[in-house]
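[1] the following block contains a protein sequence and its predicted model.
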Amino acid sequence: MSEELSLAATSLGHLASFHAMASRCEVLMRTADRELAYAMAHQVLQETRRIEKKYSRFNHTSLLSGLNANAGDWQNIDVETSALLVFSKQCFDLSDGMFDITAGPILKLWNFGSDANMPTSASIERALKHVGFGKLSIEASRLYLPLDMSLDFGGIAKEYACDRAASLLTLHYPHIPALVNLGGDIACASVAEKPWQVGIEDPSELNNATGTISLTGGGLATSGHTRRYLLNKGKRYGHILNLNTGYPVEGAPLSVTVKAANCLVAGMLSTIAMLKGVNAQAFMASQDIDFHICR
């Protein structure tokens, strides 16, 4: 058994866990067959690590880092990257330009934690000049990323990996219900006759649930700033940034949880709701989808 993948028997089958994408990841599988459960979990681990290796901006050898390093030139892109860019355009349009994968220059200025400091207004103003999805030129197999701009798939990569892993399990193990959980981004593999009960974390009492959501299929995602924020002169700044100003969104909920047809769409909607700030509730109500907002 791989040292990076742990497996334990449960009352419903097996639970596997591993670390990837800066998160604790789990796979719940309703099978008593330990070897089968391990094979399923290992497939999830491999697919998650593949996507992390390819699209992490923190990995200097990733495909994404290569695209950013060669900004200023036309570059070839594969089918998978092209599809992610198309989805990113949908995020950008639906959010009125607030959900933007070109936010890299401004994201690099902000650190969140006990020892973090506020960036200067001048540095924010300079960085915003190099942000804007509309400045990209995208063709089916080519991308032009202007000089001094960069891409960051951090807002969609984990949700995408979750859906991909669940899809592989559904393809190869269609009769075994499983739940893929990548740091709170969740997708169902195969249809579960008995619903999965997923807890919604209470922002005022972390690691405790304020409610549950039943899942038989599809995905679930939560966006929030209960764990990543900055305190400066008594004011709390969440980590979700308003790209019109370069500063954290004002009036955002503590968290937004969304249930959707897949994890990628759930993640997109929960993030956009956070970006809407005080209008989060109205935005989610217009989507005709299950959601839970904590303030």
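    Everything's here; your move.

[2] please count neighbours and contacts with C-alpha atoms only from this point.
    Will do.

[3] looking at the chain, which helix is longest?
    helix 34-55 (DSSP state H).

[4] give the buried residues for stretch 224-239.
    Neighbour counts over stretch 224-239 (16 or more other C-alpha atoms under 10 Å) mark Gly224, His225, Thr226, Tyr229, Leu230, Leu231, Tyr237, Gly238, His239 as buried.

[5] that older thread, following the longest helix of the chain in sequence, what is the next regular element?
    helix 63-69 (DSSP states H and E).

[6] before we move on, the earlier item: which pair in the buried residues of stretch 224-239 spans the largest distance?
    Gly224 and Leu231 (15.9 Å; C-alpha to C-alpha).

[7] are we agreed that Gln197 is in a strand?
    Yes. The assignment for Gln197 is a strand, going by DSSP: H, G, I helix; E, B strand; the rest coil.

[8] around the residue lying closest to Leu45 once chain neighbours are set aside, how many other residues sit close by?
    Excluding the flanking residues, the one nearest Leu45 by C-alpha to C-alpha, 6 or more residues apart in numbering is Phe18, at 7.4 Å. Applying other C-alpha atoms under 10 Å, we find 19 residues neighbouring Phe18.

[9] my guess is Phe18 meets Glu26, correct?
    Yes. With contact defined as C-alpha atoms under 8 Å, Phe18 counts as touching Glu26 (6.5 Å).

[10] before we go on, here's another structure to hold up against the first:
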Amino acid sequence: MIVPPEDHDEIDSLQVNSMNTSFSIAISNDFNMDWKETIISFLHYIEREFSRFRRNNELSRLNEAKRNSILTVSPILFDLLKKAEEYRVITEGRFSPYLLTQLEVHGYKQSFPFEIAQDIETIPRYENEYQPLLLKEGCQVIKKTNQKIDFGGIAKGYAVEAISKWLQTHTSSSYGIVDGGGDMSMWSKGDKTWAIGIMDPFDEDKEIGSFSIRNGGVATSNTIYRSWMQGGTKKHHILDGRNGMPAVSDIVQATVVTEHCLDAEVSAKLLFMDDEKSVKSILSKINRKFSYILVKTNQKIEIGGSRKNEL
């Protein structure tokens, strides 16, 4: 995120480490309200209850429940499950939250950074089920699957979007930005424009370019940082929900710009999974307005989207 120096006195900001990433939040300082403790508490709650690396939290209790169990969950977990299931359906299974077992079999059993998986490579058994969960009124969930849930990036995107909406509603700030490790939501009620830099995936200290935006969502997925060796095979964290295997692509980084952060978060991962025509068709079902910036293994950059000259 790039903020013009002359704006520093007008901005109230917060930085929080949560969910294995750094959250940076900045809003216009034209009101009198203590908003920071609410945001910190919310982020810690999301991390505590929905991290797959923690035990005895709400996500683990759902994952450990037997098939055909009926559970009453918190409104936030219910909303997360509902959104994740909607994305699974609209992407025809490319996106899926039901990939925890597959991630672990591929060697992703610990938080990053790590370089070598502890377990040897095996072939994961994967059940691509038609309707894994039934979501009922009153935050009731009927578990119809043996697959386990990992929210991964969608939990971070969900948190970014929820914080952005809350700040716009409760602080009356005229502009602001929420950045959760590259998942961003920004708004402006006037002429404020945010300049967003795009990291070079081959050198994190450099940028390959930037773009300007007033309102919308941005997300970036990268197969270099969250990658590891398992036996003699290089693995990464972006799994194709149709087969439970790491996506095969000549793309190493995808950045998506659209109207909502959560849409961008899911869309960025899809760009690793299919040819351009197929992916653009699915992305247009998620949000008809989108742009993307791709970095290939040969370091070439490709820009595209739903319209020409999107950025």
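    That came through fine. For clarity, every value in this text was computed on a predicted model and none was experimentally measured.

[11] pull out the buried positions in the longest helix of the first structure.
    Buried residues in helix 34-55 of the first structure, counted by 16+ other C-alpha under 10 Å: 37-38, 40-45, 47-49, 51-55.

[12] contacts for it?
    Under the criterion C-alpha atoms under 8 Å, 6 or more residues apart in numbering, residues 5, 7, 9, 14, 16, 18, 20-21, 27, 29, 31, 59, 62-65, 153, 157, 161-162, 164-166, 168-169, 173, 180 lie in contact with helix 34-55 of the first structure.

[13] so what corresponds to Asn181 of the first structure in the second structure?
    Aligned against the second structure by TM-score structural alignment, Asn181 of the first structure finds its counterpart in Asp179.

[14] roughly how far apart are that match and Ala26 of the second structure?
    9 Å (C-alpha to C-alpha, to the nearest Å).

[15] same thing with Glu85 of the second structure?
    For Glu85 of the second structure relative to Ala26 of the second structure (C-alpha to C-alpha), the value is 31 Å.

[16] same check on Tyr108 of the second structure?
    33 Å.

[17] okay, the two: which has more neighbours?
    Using other C-alpha under 10 Å as the criterion, Tyr108 of the second structure and Ala26 rank with Tyr108 on top: 24 against 19.

[18] to which secondary structure element type does the more buried one belong?
    coil.

[19] contacting residues for it?
    Contacts of Tyr108 of the second structure by C-alpha under 8 Å, 6+ apart are Ala117, His237.

[20] circling back to that earlier point, so what's the match of Asn181 of the first structure closest to, chain neighbours aside?
    Nearest non-adjacent residue to Asp179 of the second structure (C-alpha to C-alpha, 6+ apart): Ser24, at 5.1 Å.

[21] enumerate every residue touching the equivalent of the one you found over in the first structure.
    Under the alignment (TM-score structural alignment), Ser24 of the second structure pairs with Glu26 of the first structure. By C-alpha under 8 Å, 6+ apart, the contact list for Glu26 of the first structure reads Leu15, Ala16, Ser17, Phe18, Val180, Asn181, Leu182.

[22] out of those, which sit inside strands?
    Mapping those onto strands (DSSP state E) picks out Leu15, Ala16, Ser17, Phe18, Val180, Asn181, Leu182.
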